[in-house]
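Have a look at this prediction, sequence included:
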Amino acid sequence: MSEDEERDEDGEGEEKQQEGTAWIGKLIGRLHHHLRQLPVVGFNSGKYDVNAMKRVFLPLLHTQQENLRPIKKDNNFMSIETDHLKFLDLINYVAPGFSYSHLLKAYECQETKGFFPYEWMDDLNKLEQTSLPPADAFYSKLDGTHISPEDYVSCQKVWEERGMKTMKDFLIWYNNKDVVPMLEAIQKMVDFYRDLGIDMLKDGISVPGLTLKYLFMNLESDTYFTLVDKEDVYKLFKETL
């Protein structure tokens, strides 16, 4: 083998080594990003919670986190990403019209949602009240529903058993009661997708995104997609649908 041929082979070997190193570097970078980005999940938070506090929340998030990347659909924040946080709405991972109570029932969660007098709580000073308000304070104009006598007795029992002193204690209990069963539901959902080889909270921000991910994971190697580039063919397809 001549000196020039040896030099060419050495050059090709170095080039392949550099390509391999670059590929490994990209893979490590993706892994680091995957591990350091923490999902923060709410239910219907994209439509309600984020919009309710966005004037304070988004500027504060922008000052404390790098590369703020919101994804909106109309007035709904489907996702808000930074380098270290990823805010998601669980409602995008369930069927349309699915309520929180439907979610807990579908995943057979052991704990259930608590009760709170939302519309009665119109003043922060009421958090210092030293007893539960009457049952009619739990009436919801939004739903047109009253708390049942059994559920009100249950709230009184919680107050006594947990030694609550003020409505602030009751609010803390209610917030925790609201979160714990959702964590159970999320864990069951994550386990389902993990069995399919998908990281639910990292691979998509909605069911369609996860479905697309699963589709491309299971396509035959020779499968390809193409676009219709002729207007008459496009119209023919459209008219026959």
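Structure's in. What do you need?

going forward, measure contacts and count neighbours with C-alpha atoms only.
Noted.

Now the helix or strand hosting residue 102: buried residues?
Assigned by DSSP states H and E, residue 102 belongs to helix 100-106. Neighbour-count burial for helix 100-106 flags 100, 103-104 (criterion: 16 or more other C-alpha atoms under 10 Å).

Among those, which one lies nearest to residue 160?
Of all the buried residues of helix 100-106, residue 160 sits closest to residue 104, with 26.3 Å by C-alpha to C-alpha.

Surely the closest one touches residue 183?
No. Between residue 104 and residue 183 there is no contact under C-alpha atoms under 8 Å: 9.9 Å.

Next SSE downstream of the helix or strand containing residue 56?
Following DSSP H and E, one finds residue 56 within helix 49-64. Going down the chain from helix 49-64, the next helix or strand is strand 69-73, by DSSP H and E.

looking at this, residue 77 is in a strand?
Yes. Residue state for residue 77 (DSSP: H, G, I helix; E, B strand; the rest coil) corresponds to a strand.

wait, it sits on residue 86?
No. With contact defined as C-alpha under 8 Å, residue 77 does not reach residue 86; the gap is 11.7 Å.

any chance you could map the strands in this structure?
38-42, 69-73, 76-81, 85-89 (DSSP state E).

Between those strands, which one is closest to residue 235.
Distance to residue 235, taken as C-alpha to C-alpha, is lowest for strand 69-73 among the strands of the chain, at 28.6 Å.

before we move on, the earlier item: redo the strands of the chain as CSV? Include mean neighbour count.
Below are the strands of the chain laid out as CSV (neighbours: other C-alpha atoms under 10 Å):
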stretch, mean neighbour count
strand 38-42, 16
strand 69-73, 13
strand 76-81, 20
strand 85-89, 21
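
this is the other structure I want to compare:
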Amino acid sequence: MSLTIGDDAPDFEAQTTEGTIHFHEWIGDSWAVLFSHPRAFTPVCTTELGYMASIKPEFDKRGVKIIAISTDPVEGSAEWSKDIEASQGTAVNYPIIGDADHAIAKAYGMLPADVEGDPTARSAAQNATLRNVFVIGPDKKIKLVLIYPMTTGRNFDEVLRVVDSLQLTATEAVSTPAQWQRGDDVIIGGSVSNEAAKEKYPDGWEEPLPYMRIVKDPSAA
């Protein structure tokens, strides 16, 4: 069964390119981004892992840990990392999980339960569903799920933007509008009464519609 927003992120123990981890323990009190790959040595994923490595400092600033997962054994991902550095200009600076028995992919609903056998004998096309991004909160709940097709590289700037929104709305009773970027105006949550809003936003708000109250990003003050 596929996982969705609000579900518990399955815990697991796994071998990675940086040693053995217990996933929930590894996350700790941080946020986390788990993104999956059908196989090592695939061209689109090579560009993705390289780009993610280049913007990792932005995730670090936000207290977000990054981890990738491939069905290939850890040794294959370690070799793949050399190609990523050589072609993308940035060394992989986060762990890559080796999910050779598909256990994690199945737990996260990315592969059917009946998939078995040597992962290196399966083509990337056979593992096409392994093109997911999960954002996981410190409470170990899934906050975002994105699924991309094989032919389309993922937009990790968008993942970073969503993290900004998730972290803001986790602490403030607001929502973020379309195309929102950190520091832009936000929408006061519908659960907040006008009386409570006046206390929190004494300078008032814009109200282009009876059900839309727009204020400055409270975290930008």
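Okay, I see it. The structure displayed is predicted, hence computed values, not measured ones.

Would you mind reporting the TM-score between them?
The TM-score (TM-score structural alignment, normalised by the length of structure 2) is 0.29; 99 aligned residues with a C-alpha RMSD of 5.1 Å.

how about the strands of structure 1, which one is nearest residue 202 of structure 1?
For the strands of structure 1, distance to residue 202 of structure 1 was read as C-alpha to C-alpha. The smallest value, 7.8 Å, belongs to strand 38-42.

So which elements touch that closest one?
strand 85-89 (3 or more C-alpha pairs under 8 Å, 6 or more residues apart in numbering; DSSP states H and E).

and the angle from the strand it packs on to strand 38-42?
Calculated by axes from the mean of the first three to the mean of the last three C-alpha atoms, to 10 degrees, strand 85-89 of structure 1 forms an angle of 30 degrees with strand 38-42.

now the buried residues of helix 100-106 of structure 1 as CSV including distance to residue 28 of structure 1?
Output for these, formatted as CSV (distance: C-alpha to C-alpha, whole Å):
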residue, distance to residue 28 of structure 1
100, 38
103, 36
104, 37
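
Just put the strands of structure 1 in TSV and tack on distance to residue 211 of structure 1.
Shown next, in TSV, are those (distance: least, C-alpha to C-alpha, whole Å):
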stretch	distance to residue 211 of structure 1
strand 38-42	19
strand 69-73	19
strand 76-81	16
strand 85-89	17
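
mind checking the longest helix of structure 2?
In structure 2, with assignment by DSSP state H, the single longest helix is helix 43-61.

just the angle between the next helix or strand after that helix and helix 43-61, please?
Counting by DSSP H and E, the next helix or strand C-terminal to helix 43-61 of structure 2 is strand 64-70. Taking the same axes, to 10 degrees, strand 64-70 of structure 2 and helix 43-61 form an angle of 160 degrees between their directions.

Which neighbouring elements make contact with strand 64-70 of structure 2?
Judged by 3+ C-alpha pairs under 8 Å, 6+ apart, strand 64-70 of structure 2 is in contact with strand 31-37, helix 43-61, strand 96-98.

right, and those - which one's nearest residue 212 of structure 2?
Across those, residue 212 of structure 2 has its closest neighbour in strand 31-37 (29.7 Å, C-alpha to C-alpha).

Am I right that residue 160 of structure 2 is in a helix?
Yes. Per three-state DSSP, residue 160 of structure 2 lies within a helix segment.

give the contact list for the closest residue to it other than its chain neighbours.
Leaving aside its chain neighbours, residue 160 of structure 2 sits nearest to residue 59 (7.1 Å; criterion: C-alpha to C-alpha, 6 or more residues apart in numbering). By C-alpha atoms under 8 Å, 6 or more residues apart in numbering, the contact set of residue 59 of structure 2 is 65-66, 160.

And these, which is closest to residue 85 of structure 2?
residue 66 (17.0 Å).

rewinding a little: going by distance to residue 147 of structure 2, which of the contacts of residue 59 of structure 2 wins?
Nearest to residue 147 of structure 2 among the contacts of residue 59 of structure 2 is residue 160, at 15.8 Å by C-alpha to C-alpha.

and that closest one, how many residues sit next to it?
By the criterion of other C-alpha atoms under 10 Å, residue 160 of structure 2 has 20 neighbours.

quick one: it from residue 33 of structure 2, how far?
Per C-alpha to C-alpha, to the nearest Å, residue 160 of structure 2 is found 10 Å from residue 33 of structure 2.

Tell me where structure 2 has strands.
For structure 2, the strands defined by DSSP E cover 13-16, 19-22, 31-37, 64-70, 96-98, 132-136, 142-147, 174-175, 186-188, 206-209, 212-215.

TSV please, covering those strands and showing distance to residue 84 of structure 2 and mean neighbour count.
Below are those laid out as TSV (distance: least, C-alpha to C-alpha, whole Å; neighbours: other C-alpha atoms under 10 Å):
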stretch	distance to residue 84 of structure 2	mean neighbour count
strand 13-16	17	18
strand 19-22	20	13
strand 31-37	14	23
strand 64-70	13	22
strand 96-98	13	27
strand 132-136	19	23
strand 142-147	22	18
strand 174-175	37	20
strand 186-188	38	23
strand 206-209	48	10
strand 212-215	43	18
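
could these go into a markdown table alongside distance to residue 106 of structure 2?
Output for these, formatted as a markdown table (distance: least, C-alpha to C-alpha, whole Å):
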| stretch | distance to residue 106 of structure 2 |
| --- | --- |
| strand 13-16 | 14 |
| strand 19-22 | 17 |
| strand 31-37 | 12 |
| strand 64-70 | 12 |
| strand 96-98 | 14 |
| strand 132-136 | 13 |
| strand 142-147 | 15 |
| strand 174-175 | 33 |
| strand 186-188 | 38 |
| strand 206-209 | 45 |
| strand 212-215 | 41 |
